[in-house]
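Trainee: my questions are about this predicted structure, shown below with the sequence.
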Amino acid sequence: MMNKNYKKLLAVVCVAAMAVYACKSVQKYVTQYPVERDAAGKIKVNMTPDPTPKSPEEEMKHIYMPPGYHLQLVASEPMVSQPVAIAWDGDGRMYVAELNTYMLDVKGTGERDATCKIKLLEDTNGDGIMDKVLFLPTTC
């Protein structure tokens, strides 16, 4: 059996090792991306961003992924419009719920109309981009 002091020392060493690893990981993340950061290393948020619409490719330039991850555009407008939920199945197909009636104007005109859709998107040629759309029957 280990004595109590040895267990406490082992716990302190483990916590210290995790802290050093976490600090190195954070530092690697902080220096990897060309974003403006404050003195504490937190990303500065632009409180007055440009509201003009951008292409999906341009928007992707402003999404930062941690090391080891990548981002790929698989579907965009007009194939998908106003998605509120997305799910993938085991065959790589994407189910998209679209809420096309949400806030069409400030009065909420048409919000209760049953025009929302559920779409099934599929990549038929294996290039990783959805190219086939099926509308699933739904009432919402």
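Mentor: Right, received. Where do you want to start?
Trainee: contacts and neighbour counts: CA atoms only from here.
Mentor: Noted.
Trainee: next helix or strand past the strand or helix carrying Lys8?
Mentor: Element membership for Lys8, per DSSP states H and E: helix 4-32. Past helix 4-32, further along toward the C-terminus, the next helix or strand under DSSP H and E is helix 56-60.
Trainee: who touches the helix or strand following that following helix?
Mentor: Downstream of helix 56-60, the next assigned helix or strand under DSSP H and E is strand 83-88. Outside strand 83-88, the residues within contact range by CA atoms under 8 Å, 6 or more residues apart in numbering are 94-99.
Trainee: comparison target, given below:
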Amino acid sequence: MHENDISYLIRQAAYQVHVALGPGLLESAYEAALMHELRLAGLRVQSQVALPMVYKDIALEVGYRLDLLVEDKVIVELKTVDTVLDIHHMQLLTYLRLSGHRLGLLINFNVPLIKAGIYRKVNGLTDQ
């Protein structure tokens, strides 16, 4: 399945979670609910995936964790903040670069409408 197709399913699942739970909960609650929705959709989902940092050809385990990795292709970084900051966008772009993945979604559940809280980031992704 192409990353774009996976992204569509993730956005649908995020919508379902947001409609059911609304804003104002902890990030961990949305993570658990989103994982459940994605698995119901038939997708493979891993949570809190370790991401080592490679520095001068040495992999260093420095505690970076991907919130969700869907189908081993799409990184999902979850937030529950009043305002998504530039550093949140940069964090996801760095995770994409360090992992070699091509697509990531930054999803902030602390918004009145979920479509306003979803940001797509790419790292060399094509439409093919």
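Mentor: Received, thanks. Note that the structure is a prediction, hence the values are computed from the model and not measured.
Trainee: TM value for the aligned chains?
Mentor: Once superposed, the chains reach a TM-score of 0.24 (TM-score structural alignment, normalised by the length of the second structure), with 62 aligned residues with a CA RMSD of 5.4 Å.
Trainee: let me have the contacts of strand 83-88 of the first structure in TSV, adding distance to Ala11 of the first structure as columns.
Mentor: Below are those laid out as TSV (distance: CA to CA, whole Å):
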residue	distance to Ala11 of the first structure
Met94	45
Tyr95	46
Val96	47
Ala97	48
Glu98	50
Leu99	51
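Trainee: what about those, which one has the most neighbours?
Mentor: Val96 (22 neighbours; other CA atoms under 10 Å).
Trainee: show me what contacts that one?
Mentor: Per CA under 8 Å, 6+ apart, neighbours of Val96 of the first structure: 80, 83-87, 118-121.
Trainee: returning to what we had before: in the helix holding Lys8 of the first structure, what's buried?
Mentor: Judged by neighbour count (16 or more other CA atoms under 10 Å), helix 4-32 of the first structure contains these buried residues: Val30.
Trainee: ok, Leu69 of the second structure touching Val76?
Mentor: Yes - Leu69 of the second structure is within contact range of Val76, at 6.2 Å (criterion: CA atoms under 8 Å).
Trainee: helices and strands around the longest helix along the second structure, which ones?
Mentor: With residue count as the measure and DSSP state H as the assignment, the second structure has helix 3-21 as its longest helix. Under the contact definition 3 or more CA pairs under 8 Å, 6 or more residues apart in numbering; DSSP states H and E, helix 3-21 of the second structure sits against helix 27-40, strand 74-79.
Trainee: with mean neighbour count added, can I get the ones you listed in JSON lines?
Mentor: Formatted as JSON lines, those follow (neighbours: other CA atoms under 10 Å):
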{"stretch": "helix 27-40", "mean neighbour count": "17"}
{"stretch": "strand 74-79", "mean neighbour count": "23"}
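Trainee: now these in CSV, with distance to Leu103 of the second structure?
Mentor: Shown next, in CSV, are these (distance: least, CA to CA, whole Å):
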stretch, distance to Leu103 of the second structure
helix 27-40, 17
strand 74-79, 5
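Trainee: can you get me a residue count around Leu9 of the second structure?
Mentor: When neighbours are counted by other CA under 10 Å, Leu9 of the second structure registers 17.
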